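**Q** Could you work out the structure for the sequence below:
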Amino acid sequence: MIKKSLVPLALGGFGIGMTEFVMMGILPDLAADLHISIPRAGALISAYALGVVVGAPTLVGMLAAQPPKRVLIGFMLLFTVFNALSACSPGFAMLLLCRFLSGLPHGAFFGVGAIVASRLADEGRAAAAMATMFSGLTLANVAGVPLGTWVGHHLSWRYAFVMVAAVGLLTVASLRKWVPELAARPSAGWRRDLAIFRRAELWLALGITAIGTGGFFAWFSYIAPLLTRMTGFAPDTLPWIMTLVGIGMTCGVQLGGRLADRMSAPRAVGFLLVSMMLLLGANGVFATNQAAMLVLAFATGANALALGPPIQILLIQNAKGAEMLGSSLGQSGFNIGNAAGAFLGGVPLALGYSYAAPQWVAATMAGIGCVLTALMLARQRRLRRSA
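**A** Here you go, the predicted model:
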């Protein structure tokens, strides 16, 4: 049974997942409404991701000495305000700025939330508790993203952001009611916390996160035009396919939590990145086959979110003494991957290639993540032999 104190973390994850991923579903409608190309509209995905990259370590560093509950409430208030402003944006430039600002509290919320979840978890269940928080993100893809995609297609993309702001307000209320007061852990200070960046293992973990998961985002950023213009699905079927992706994510995050509690984090990450590379390649091979693409939509979503818990554990393990900062870096890494995947996946499209082309970019990025994971495992073996 899920602890009530973890529910607000999952609800916050739901709002964050919805605002991040609904953009992929409404991208064609938004581009048409603002009279811009789809590759240019893809910059809105990158802007949000860059906000996460900047905000995660900066906000966590500034507020590490504050009680976690107060910090989480503050992050959700910022998230709510900037998503509400996104709904009101009069044009592309203002929306681009609002997307960047709404991304600032995203990674910081997950970073602090992961530490809070681990402190609330039963013995030996830290990864499972983190998976509960991430399950909100996956449920967003089952319910929130398809609903937002439907609303964006049939009414207006602006209403999708209104829905996100409403979830943000609900999260603030549940944080106040159900999350217990936890004492702030003493910090060695922002400058001393930054000493974790001298560790080669941390940089490898960040590279695995940013480049390896970037493959998923190169696929997911352009999933709407891929399925409608290449595979031949009608636009009205997109919400249902996004639901299928979300169901896969929900199954995957639970699998990832179990793997991270039962085997070493690097091995779990390596296994999942190899399967991710194969799945992304299959998306390119079977891009015109509707039945195959439905199976792959589920499997690719499941594989991607299964990476969340073991990567989070990997970063915390390599940030001893500054675990909250290390935890926040997970979302920075994911969203460097988001920005890089959206950009690199859009390059072949801008050059005139088909919507199957981003899948080969995606598989290559996942493959590089596999190589970095192999390097980490080899380094760990050398350190054990020399100890």
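
**Q** use CA for all of it now, contacts and neighbours both
**A** Fine.

**Q** Just give me the residue closest to the centre of this protein.
**A** By CA atoms, centre = their mean, the mean C-alpha position of the chain lies nearest to F334, the distance being 5.7 Å.

**Q** That one and L375, how far apart?
**A** 20 Å (CA to CA, to the nearest Å).

**Q** Check L305 too.
**A** L305 sits 23 Å away from L375, taking CA to CA as the criterion.

**Q** in the stretch 151-300 of the chain, which spans are helices?
**A** In the stretch 151-300 of the chain, the helices defined using DSSP state H, counting those that start in this stretch lie at 157-178, 190-193, 200-207, 213-220, 223-225, 238-262, 265-285, 290-306.

**Q** Check these for me and report the most buried one.
**A** Greatest average neighbour count among the helices of the stretch 151-300 of the chain goes to helix 213-220 (a mean of 30), per mean count of other CA atoms under 10 Å.

**Q** tell me what that one is packed against?
**A** Under the contact criterion of 3 or more CA pairs under 8 Å, 6 or more residues apart in numbering; DSSP states H and E, helix 213-220 touches helix 265-285, helix 290-306, helix 323-350, helix 357-386.

**Q** quick one: contacts of it?
**A** 24, 276-277, 280, 300, 304, 334, 336-346, 358-359, 361-366, 369 (CA atoms under 8 Å, 6 or more residues apart in numbering).

**Q** Would you mind getting the angle between that helix and helix 265-285?
**A** 30 degrees (axes from the mean of the first three to the mean of the last three CA atoms, to 10 degrees).

**Q** orientation of helix 213-220 relative to helix 200-207 in degrees?
**A** 0 degrees.

**Q** Give me the distance between A297 and L27.
**A** Using CA to CA, A297 is found at 18 Å from L27.

**Q** and what of V145?
**A** From V145 to L27 the distance is 12 Å (CA to CA).

**Q** Settle it for me: which of these two has more neighbours?
**A** Set V145 next to L27 and count neighbours by other CA atoms under 10 Å: V145 wins out with 32 against 27.

**Q** what secondary structure does the closest residue to the more buried one other than its chain neighbours sit in?
**A** Distance criterion CA to CA, 6 or more residues apart in numbering; nearest residue to V145, sequence neighbours excluded, is V22 at 4.8 Å. Three-state assignment for V22 (DSSP: H, G, I helix; E, B strand; the rest coil): helix.

**Q** Here is a second sequence; please produce its structure as well for comparison:
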Amino acid sequence: MNLAHPMNSKQVRKEPFPVSILSLTAGAFAIGMTEFVIMGILPNVATDLNVSLSTAGQLITMYALGVAVGAPILTILTQRIPQKKLLYLLMILFILGNGISVFAPNYAILMIARMITALTHGTFFGVGAVIASNLVPPNKRAGAVSIMMAGLTIANIIGVPLGTFIGQNMGWRASFAAIAIMGIVALIGIIIFIPHLKQEKPVSLAKQITALTQPKLLIYLLIGALGNAGLFTVFTYINPLLVKITGVAEHSVTWILVLFGCGVTLGNIVGGKLADWKLMPSILGLYFSICVILTVFTFTVYNPITSILTIFLWGTAAFAVMPGFQVRIMSLAKEAPALASTANHSAGNLGNAIGAFIGGWVIDYLSLNALPWVGALLVGIGLVLATACYIYERKQQSAA
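**A** Sure, this is the predicted structure:
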């Protein structure tokens, strides 16, 4: 699904950062809020719906799997729909899913609502990344994607703590009501600010599948999944890790997560600029940094001050890699950039689900304080694969 020209036949004016990208940022904020806020209100959901905490935790796992499986399928099925129309259809579906969550009478209905919402996630980011990158000059692509992705990171600073506060004081259903309202705001922004775009002739399904199944792209999707698995092996269980191992008060965890979100936002912006400067070296350097930081966290987790500092640096590095990685994925599938971009989010969310599972396994069979070094190991495997790909590409270029 490629961005072409406006319907009035004039070229899209490629400014450094068009205002229209901010409407994508608002949508990303709403989606980020609905993805992560469940972690803060999970005990409330479990108690109210009379299920165990581990059963309630499946709402996180199934959301991630819904993104992983549903997003590429939805992107293929909707490839003939103009991008602007597709974006606001996705936001309507997003609002519907969160609206059902507000009134869900039981666990099963809430799970269905979460799956509906998950369908919008990957496709929104996939199509949104293509639109954002094509509204700016080529040397600003990663920066434009990072502006859109900033909505996801700002959601960690403002949206998730706010949603958690609302859920703990007004009931978890109120959290989803707030997210639905944010979705309505994003929908209005998309309708007003995203330009009308003319659709190029759709690429055949066979060509899209061929573009998506090329070995190099699949390896990069695996690298992204490993990076996210390392992140969520630790992040899913950050609350018990900080309370039981670090020894911080439970009410302080929210503020530590706000600080993590500040690091995430800083990293996202800096990562976009680094990727526009040197794409692959920045990706490799950031993966290496994440490995080091998580390894160090194994030792700093026992002290509140060093633990908080490490968490900030971890958030910065973990999300700095994402804009450049998204651009790299799209560049490997020029025939189907939207599908490749969506597949990247699918692979990432599959990594989220795997990371949450591995983290639970580590807690059951190793120990809670083993989480950071296991996360570092997963990212390290991704780093080895990425380095091997980079060396191979350099040799090919030298030979050519």
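
**Q** quick revisit: Throw the helices of the stretch 151-300 of the first structure into TSV and include distance to N141 of the first structure, thanks.
**A** Shown next, in TSV, are those (distance: least, CA to CA, whole Å):
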stretch	distance to N141 of the first structure
helix 157-178	13
helix 190-193	34
helix 200-207	25
helix 213-220	12
helix 223-225	13
helix 238-262	4
helix 265-285	19
helix 290-306	9
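
**Q** before we move on, back to that, report the contact partners of the residue nearest to the centre of the first structure.
**A** Neighbours of F334 of the first structure in contact, by CA under 8 Å, 6+ apart: T209, A210, T213, G214.

**Q** try A131 of the first structure
**A** V253, Q254, G256, G257, G308, P309.

**Q** right, and the last one touches L255 too?
**A** No - between P309 of the first structure and L255 no contact is recorded; they are 9.2 Å apart, counting by CA atoms under 8 Å.

**Q** P310 of the first structure matches what in the second structure?
**A** Aligned counterpart of P310 of the first structure in the second structure: G324 (TM-score structural alignment).

**Q** In contact with the closest residue to that match other than its chain neighbours: list those residues for me.
**A** Distances taken as CA to CA, 6+ apart place A275 nearest to G324 of the second structure, at 4.8 Å, with adjacent residues excluded. Counting by CA under 8 Å, 6+ apart, A275 of the second structure touches A142, G143, S282, I283, P323, G324.

**Q** and the fifth one, helix, strand or coil?
**A** In terms of secondary structure, P323 of the second structure is helix; the call rests on three-state DSSP.

**Q** coming back round to it: how about the residue nearest to G324 of the second structure, what's its partner in the first structure?
**A** Alignment note: A275 of the second structure maps to A260 in the first structure; criterion TM-score structural alignment.

**Q** From L244 of the first structure, how far out is its match?
**A** Here A260 of the first structure is placed at a distance of 24 Å from L244 of the first structure (CA to CA).

**Q** how about the helices of the stretch 1-150 of the first structure, start to end?
**A** Using DSSP H, counting those that start in this stretch, the helices of the stretch 1-150 of the first structure run over 7-34, 38-41, 43-63, 68-88, 92-120, 126-139, 145-154.

**Q** So for A166 of the first structure, which of those sits nearest?
**A** helix 68-88 (7.5 Å; CA to CA).

**Q** mean per-residue distance, that closest one to the second structure?
**A** Comparison of helix 68-88 of the first structure with the second structure after fitting gives an average deviation of 1.1 Å (mean CA distance after the TM-score superposition for the first structure).

**Q** ok, F109 of the first structure - contacts?
**A** Contacts of F109 of the first structure by CA under 8 Å, 6+ apart are A56, L72, F75, M76, S328.

**Q** Swap in 7 Å and give it another go.
**A** L72, F75 (CA atoms under 7 Å, 6 or more residues apart in numbering).

**Q** Trace it over to the second structure, please.
**A** With TM-score structural alignment as the criterion, F109 of the first structure matches F124.

**Q** From F193 of the second structure, how far off is that match?
**A** Counting by CA to CA, the gap from F124 of the second structure to F193 of the second structure is 16 Å.

**Q** same question, L279 of the second structure
**A** Between L279 of the second structure and F193 of the second structure the computed distance is 30 Å (CA to CA).

**Q** So what does A211 of the second structure match up with in the first structure?
**A** Match for A211 of the second structure (TM-score structural alignment): I196.

**Q** Excluding chain neighbours, what is closest to that match?
**A** That would be A319: by CA to CA, 6+ apart, it lies 5.8 Å from I196 of the first structure.

**Q** Assign the counterpart of that neighbour in the second structure to helix, strand or coil.
**A** The equivalent of A319 of the first structure in the second structure is A333 (alignment by TM-score structural alignment). Three-state assignment for A333 of the second structure (three-state DSSP): coil.

**Q** which residues does A333 of the second structure contact?
**A** A211, L212, A340.

**Q** The last one and I158 of the second structure, how far apart?
**A** When distance is defined by CA to CA, A340 of the second structure is 30 Å away from I158 of the second structure.

**Q** If you count surrounding residues, which of these two has more?
**A** More crowded of A340 of the second structure and I158, by other CA under 10 Å: A340, with 34 against 16.
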